[in-house]
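Novice: Make a model of this:
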Amino acid sequence: MKNLIVLSRSAPPEVCGMSDYCYNVALQLQTYYDKVELGVALLPMNLTQKGGPIIEHWETLLDRALSSNTPHDIMLNYTPTAYQSFGMPISLLKRLKRLKKENKSNRIYVLIHELWNNSIDLKIHHKILNSLYSISGKSILKMADDVAAFTADQKNLISTIKPGKEVHRSIIGTNIIPNECHMAFKHVRKPGQWVVFGLPHTRLWTIDKFKNILYDCHKSGFIHQLIAIGPIDTKYSQQELNIANTIFGKGVLIQTGPLFGNDITDYFLTSEVALVGQNADSLSKSGSFASLAAHGVPVVCEVPLTLVDPPGKYIIRPDELKHELKSGSISEKSQALYDWFWKNRSWEAIGKDFNSWMNP
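Specialist: This next block holds a predicted model:
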């Protein structure tokens, strides 16, 4: 076995989706390595080292690895500005090249969270920054022994940089889960309590997308409350309230503001339906969707029945919703989606997936 260094922008308790993901993956990969450490560009304030991987600045950990005879695997979690604000982390590139050169047993794995923007409509200063992102990103990808990404678009772009090399599809998890996985079906769901979860602009877009079915279901008596969970301090949250009042009248939309995990769980365990406005490709990268599936909430989303990951057959399409509610078959799909999550998207499952291609 080897040592593993996971590189990330930061770590908990810093609020950062990528950093949170990296920390949880590092925890799981401790099963497969002698030693796992987390190297970050930004050390979080109030850092407490209580179990789990040791967290230090990435330069410290890579320098230690360079002076060691022990083989190291490096798992670099990539976004264009994670390690340098202008997207050109020269010191990181130099250390990675030395690691590859000085010990042939050292391996570099790259997990793509975000890539540069290839749009031709960028303003001049954005084009300059984007060129830096592209140069450094391509250099990192070319050094990588293996690469993983979350979306099909990311995989397609990487394949043009590393032709003939398999790009693995990585899995999104969530930290918003029930305290015990079997809790989801021990709670009584409240008829007519629906939920929409996420940032204000996402919730607004979702409600607007489903406004016709929302109006119809409210008129038919299927909706009594729509719980909107997430921040409410932007213009989008006011627009969300305005459009909901137009659809339902006043008093149906309840905006909770940001909540802690246990409070979110309480709503998820009692809601009858959840609305998700994403498309099929982005759904696979959605932590919000994963958290709903983890709680067994019936999910309404416009995705094809043939979708494999996540399985479209367990997701309710808007035109099926009224029939599912009337027939009671909605609970069968939510149970199947819940089972799928715990088998395929739990942190333990994600750790096994990483190990399957990092240590085949």
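Novice: hey, let's count contacts and neighbours off CA atoms from now on
Specialist: Noted.
Novice: Touching, residue 5 and residue 72? I think so.
Specialist: Yes - here residue 5 reaches residue 72: they are 7.2 Å apart, a contact under CA atoms under 8 Å.
Novice: need the contact list for the closest residue in space to residue 114 that isn't next to it in sequence.
Specialist: Nearest non-adjacent residue to residue 114, counting by CA to CA, 6 or more residues apart in numbering: residue 79, 4.8 Å away. Residues counted as contacts of residue 79 (CA atoms under 8 Å, 6 or more residues apart in numbering) are 112-115.
Novice: Break down the stretch 1-150 of the chain into its helices, ranges please.
Specialist: 17-29, 58-66, 90-102, 124-143 (DSSP state H, counting those that start in this stretch).
Novice: Packing partners of the first one?
Specialist: In other words, helix 17-29. strand 3-8, strand 35-40, helix 347-358 (3 or more CA pairs under 8 Å, 6 or more residues apart in numbering; DSSP states H and E).
Novice: how far does that helix sit from the chain's center?
Specialist: Helix 17-29 sits 11 Å away from the centroid of its parent chain (CA atoms, centre = their mean, to the nearest Å).
Novice: swap in the shortest one?
Specialist: Relative to the centre of its chain, helix 58-66 is centred 28 Å away, using CA atoms, centre = their mean.
Novice: Out of the helices of the stretch 1-150 of the chain, which gets nearest to residue 323?
Specialist: helix 17-29 (36.4 Å; CA to CA).
Novice: Show me which residues of that closest one are buried.
Specialist: 18-29 (16 or more other CA atoms under 10 Å).
Novice: Also stretch 257-277?
Specialist: Result for stretch 257-277 [16+ other CA under 10 Å]: buried residues 258, 264-265, 267-277.
Novice: And stretch 296-306, by the same measure?
Specialist: Buried, per 16+ other CA under 10 Å, within stretch 296-306: 296-303.
Novice: Next, format those as JSON lines and append distance to residue 218 and secondary structure.
Specialist: Shown next, in JSON lines, are these (distance: CA to CA, whole Å; DSSP: H, G, I helix; E, B strand; the rest coil):
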{"residue": "296", "distance to residue 218": "23", "secondary structure": "coil"}
{"residue": "297", "distance to residue 218": "19", "secondary structure": "coil"}
{"residue": "298", "distance to residue 218": "17", "secondary structure": "coil"}
{"residue": "299", "distance to residue 218": "17", "secondary structure": "strand"}
{"residue": "300", "distance to residue 218": "15", "secondary structure": "strand"}
{"residue": "301", "distance to residue 218": "18", "secondary structure": "coil"}
{"residue": "302", "distance to residue 218": "19", "secondary structure": "coil"}
{"residue": "303", "distance to residue 218": "23", "secondary structure": "coil"}
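Novice: Second input sequence below; structure requested for side-by-side comparison:
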Amino acid sequence: MLDIPVGNWADLLITNGTAPTDLLLHFTPASYARTGLPIRLVRAVRRFRKSNPLNRLFILVHEAWSDELAIRPHHLARNRMARWSAGRMGQLADGVTVMTIGQQTQLTQLLGGRLVVKMGTVGANVLPSEPEQGFLSQRQPGVWATFGMAHTRLWAMQAHKELLQSLFERGHLTSLLAIGPVDNTYADQEAAFAQQAFGPGKLVQLGALSPGDVSKHLLSVEAAVIRQDADSLPKSGSFASLASHGVPVICDAPDGLVQPPHGGFFLPREVMADPALLLNDEGVVRRRLLHDWFWSTRSWQTIGRDMHTWMAGADNQQSAANQLVAQLY
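Specialist: Below you'll find the predicted structure:
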């Protein structure tokens, strides 16, 4: 069994001993400094690298920065600071892995080809006890779910308002379970929106539940609605949990989507026309496609093997990146 210490970054870096150490850093600039400019972190990591030439740094970038121009001035300033900090950390790293294609493009350009920026994978914190359980459980007709943080649940309801209203009115949908935190203004907005759009008693806010209780609901609901795009789906842990449980996932997935497979989703217009699609034979084929994609690419065992291979091959990646830069120049 591999013993990996986990703790506050400052404590771990300060207590680093003399033996060569590999550091895996989960990096989101604003998590280390509200401004997006984590000077203390950059300095501490620089000291870590200098303390032993055999120390190695691997960075998992969960959030980077936005290149959109149509944002507020303070967001623009924060993005610039986040970009600077990501660049400094990338220059110190032996390996960088990201969650989206957009992030991969950003970091590759920012680092000038110094490293091969790897596409990472996000697992699920809520899993069934057995992979096949989602196809053995009894699903409740008319009971759907939204799962995640309150703002993402609100956005999902707003995006699928027409579908939800229609199915409530037609009797195909009886209740919508909101699984996740309810202690903020977004949760209040969620409740108010559902009251106005669907009527009283249609939305049931369950709050933050234990993983076991969440799993029970994901094994029993008829479907779940989400609002995600090609960039956000690969890094969504809540979506990964839905896929792992074989839940029919209703989403306007973009055409041509490969990872995850477009054919595993239920488009809103399809469900509007034929709600029975969710659990009929064709629906099972779709659920199976998304479910098998998860277990073959997103299980923790698969992620562990992938991370080990990535970190073990860091020296070869550096050599390949150097050769690429030499060819370009």
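Novice: ok so, going back, and of the helices of the stretch 1-150 of the first structure, who's closest to residue 168 of the first structure?
Specialist: helix 124-143 (13.1 Å).
Novice: The closest one: how far from the chain's middle?
Specialist: So, by CA atoms, centre = their mean, the centroid of helix 124-143 of the first structure is 23 Å from its chain's centroid.
Novice: swap in stretch 310-321 of the second structure?
Specialist: Using CA atoms, centre = their mean, the offset of stretch 310-321 of the second structure from its chain centre is 25 Å.
Novice: possible to save the helices and strands packed on helix 17-29 of the first structure as CSV with mean neighbour count and distance to residue 324 of the first structure?
Specialist: Shown next, in CSV, are these (neighbours: other CA atoms under 10 Å; distance: least, CA to CA, whole Å):
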stretch, mean neighbour count, distance to residue 324 of the first structure
strand 3-8, 25, 43
strand 35-40, 23, 46
helix 347-358, 17, 30
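Novice: looking at the ones you listed, which is closest to residue 338 of the first structure?
Specialist: Nearest of those (CA to CA): helix 347-358, 14.1 Å.
Novice: What sits closest to the residue positioned nearest the centre of the first structure if chain neighbours are left out?
Specialist: Nearest to the mean C-alpha position of the first structure, by CA atoms, centre = their mean, lies residue 287 at 4.1 Å. Among residues not flanking residue 287 of the first structure along the chain, residue 174 sits closest, at 5.4 Å (CA to CA, 6+ apart).
Novice: same question, residue 86 of the first structure
Specialist: residue 129 is the one closest to residue 86 of the first structure (CA to CA, 6+ apart), at 6.6 Å.
Novice: What is the burial count for that neighbour?
Specialist: 18 (other CA atoms under 10 Å).
Novice: Just name the most buried of the helices of the stretch 1-150 of the first structure.
Specialist: Mean neighbour count (mean count of other CA atoms under 10 Å) peaks for helix 17-29 among the helices of the stretch 1-150 of the first structure, with a mean of 20.
Novice: Let me know the angle separating it from helix 347-358.
Specialist: Per axes from the mean of the first three to the mean of the last three CA atoms, to 10 degrees, the angle that helix 17-29 of the first structure makes with helix 347-358 is 80 degrees.
Novice: re earlier: adding distance to residue 190 of the first structure, write the helices and strands packed on helix 17-29 of the first structure out as TSV.
Specialist: Compiled in TSV, these are given as follows (distance: least, CA to CA, whole Å):
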stretch	distance to residue 190 of the first structure
strand 3-8	40
strand 35-40	42
helix 347-358	29
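Novice: and residue 168 of the first structure, which of those is closest to it?
Specialist: helix 347-358 (7.9 Å).
Novice: Check the mean deviation of that closest one from the second structure.
Specialist: With mean CA distance after the TM-score superposition for the first structure, helix 347-358 of the first structure departs from the second structure by a mean of 1.3 Å once superposed.
Novice: before we move on, the earlier item: quick one: which of the helices of the stretch 1-150 of the first structure is nearest residue 240 of the first structure?
Specialist: That would be helix 17-29 among the helices of the stretch 1-150 of the first structure, by CA to CA, at 24.0 Å.
Novice: And the strands in the first structure?
Specialist: Under the criterion DSSP state E, the first structure contains strands at 3-8, 35-40, 54-57, 72-78, 107-112, 146-149, 167-169, 190-197, 225-229, 253-257, 271-275, 299-300.
Novice: what does the longest one contact?
Specialist: Contacting residues not belonging to strand 190-197 of the first structure are listed as 203, 206, 221-230, 267-268, 270-276, 288 [CA under 8 Å, 6+ apart].
Novice: In the second structure, what range does it match?
Specialist: Aligned by TM-score structural alignment, strand 190-197 of the first structure falls on residues 140-147 of the second structure.
Novice: again, but for the first one
Specialist: Taking TM-score structural alignment as the measure, the second structure aligns no residues with strand 3-8 of the first structure.
Novice: quick check: angle from that strand to strand 72-78?
Specialist: 10 degrees.
Novice: ditto for the longest one
Specialist: Note on geometry: by the same axes, to 10 degrees, strand 190-197 of the first structure and strand 72-78 are set 100 degrees apart in direction.
Novice: buried stuff in strand 190-197 of the first structure?
Specialist: 191-197.
Novice: Can you give me the first-to-last residue distance of stretch 163-182 of the first structure?
Specialist: Terminal residues of stretch 163-182 of the first structure are spaced 44 Å apart (CA to CA, to the nearest Å).
Novice: Give me the contacts around stretch 113-131 of the first structure.
Specialist: So stretch 113-131 of the first structure is contacted by 18, 77-80, 86-87, 133-134, 137, 149-150, 154 (CA under 8 Å, 6+ apart).
Novice: And stretch 309-329 of the second structure, by the same measure?
Specialist: 58, 94-95, 113-116.
Novice: Kindly recompute the last result at 10 Å.
Specialist: The contact list for stretch 309-329 of the second structure (CA atoms under 10 Å, 6 or more residues apart in numbering) reads 22, 24, 56-58, 93-97, 112-118, 120, 303-304, 306-307.
Novice: what lines up against residue 160 of the first structure once you look at the second structure?
Specialist: By TM-score structural alignment, residue 160 of the first structure lines up with residue 109.
Novice: Aligned against the second structure, show me the partner of residue 226 of the first structure.
Specialist: Per TM-score structural alignment, residue 226 of the first structure is aligned with residue 176.
Novice: so its match touches residue 205, yeah?
Specialist: Yes - the pair residue 176 of the second structure and residue 205 passes the contact test of CA atoms under 10 Å, sitting 8.5 Å apart.
Novice: picking that back up, show me what the residue nearest to residue 114 of the first structure lines up with in the second structure.
Specialist: Using TM-score structural alignment, residue 79 of the first structure pairs with residue 28 in the second structure.
Novice: re earlier: and the helices of the stretch 1-150 of the first structure: which comes nearest residue 313 of the first structure?
Specialist: Of the helices of the stretch 1-150 of the first structure, nearest to residue 313 of the first structure by CA to CA is helix 17-29, at 27.1 Å.
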